[in-house]
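Novice: missing the sequence, but the structure's below:
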């Protein structure tokens, strides 16, 4: 199985996936910490997180998968949502909460 297959499998088999540096409990960069906090504030109790620092192939592969150069990256229902800045903007506008509610990840 290629790295791209592994990533595809991860994002399609979990409703919410955050590719980040570190873990939600112990983020290893400010952007990853912010992304995890935004999900928490949005009411997402459980989600899959992938520590890109633990696997160089995944770390490089995820950038190619979404054609997005930075980490963290958020996926909801298999779709790439964005990185930290996009998550922040969407959270502030209420768009992220709406997306998560429509995806059935959080209740309204």
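Specialist: Yes, it's here. Only a predicted model underlies this, so the values are computations on that prediction, with no experimental measurement involved.
Novice: CA only for contacts and neighbour counts going forward, please
Specialist: Will do.
Novice: what about the helices in the chain?
Specialist: Remark: helices assigned in the chain by DSSP state H are 3-13, 30-41, 56-65, 84-93, 95-102.
Novice: any residues touching the last one, and which ones?
Specialist: To tie it back to what came earlier, the one meant is helix 95-102. Outside helix 95-102, the residues that touch it by CA atoms under 8 Å, 6 or more residues apart in numbering are 42, 76, 87, 90, 91, 106, 107, 108.
Novice: second one coming, line it up with the first:
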């Protein structure tokens, strides 16, 4: 599935990713995740002290499908750091456990090393 770059959904995703240093497209909100994978991502970011924008894809089916097409990534959550797509919950967990996520966030100036 491709996403028309002129569509409202594409424009919303693009603007959100560009205007926030860290964005998590997730099911639910950071305060009330609605799936275990989104909850894990929020816990990791909170543990690292990262301020991030949480976007609830359950509020809009076009957004839920649009984010998958935007990245050509089939699952949610999806993490972006400084406009770079990082991955979903498995990748977030692996990067966190190896210390690479903290290093990446520090390198990008999102958190202090």
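Specialist: Good, I have the coordinates. All figures in this text were calculated on a predicted structure; none of them were measured in a lab.
Novice: re the thing from before, okay, the contacts of helix 95-102 of structure 1 in JSON lines with neighbour count and distance to residue 15 of structure 1 next?
Specialist: Below are those laid out as JSON lines (neighbours: other CA atoms under 10 Å; distance: CA to CA, whole Å):
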{"residue": "42", "neighbour count": "18", "distance to residue 15 of structure 1": "14"}
{"residue": "76", "neighbour count": "20", "distance to residue 15 of structure 1": "6"}
{"residue": "87", "neighbour count": "21", "distance to residue 15 of structure 1": "16"}
{"residue": "90", "neighbour count": "18", "distance to residue 15 of structure 1": "18"}
{"residue": "91", "neighbour count": "18", "distance to residue 15 of structure 1": "18"}
{"residue": "106", "neighbour count": "16", "distance to residue 15 of structure 1": "11"}
{"residue": "107", "neighbour count": "12", "distance to residue 15 of structure 1": "14"}
{"residue": "108", "neighbour count": "10", "distance to residue 15 of structure 1": "16"}
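Novice: ok, of the residues you listed, which one's closest to residue 60 of structure 1?
Specialist: For the contacts of helix 95-102 of structure 1, the closest approach to residue 60 of structure 1 (CA to CA) belongs to residue 76, at 20.3 Å.
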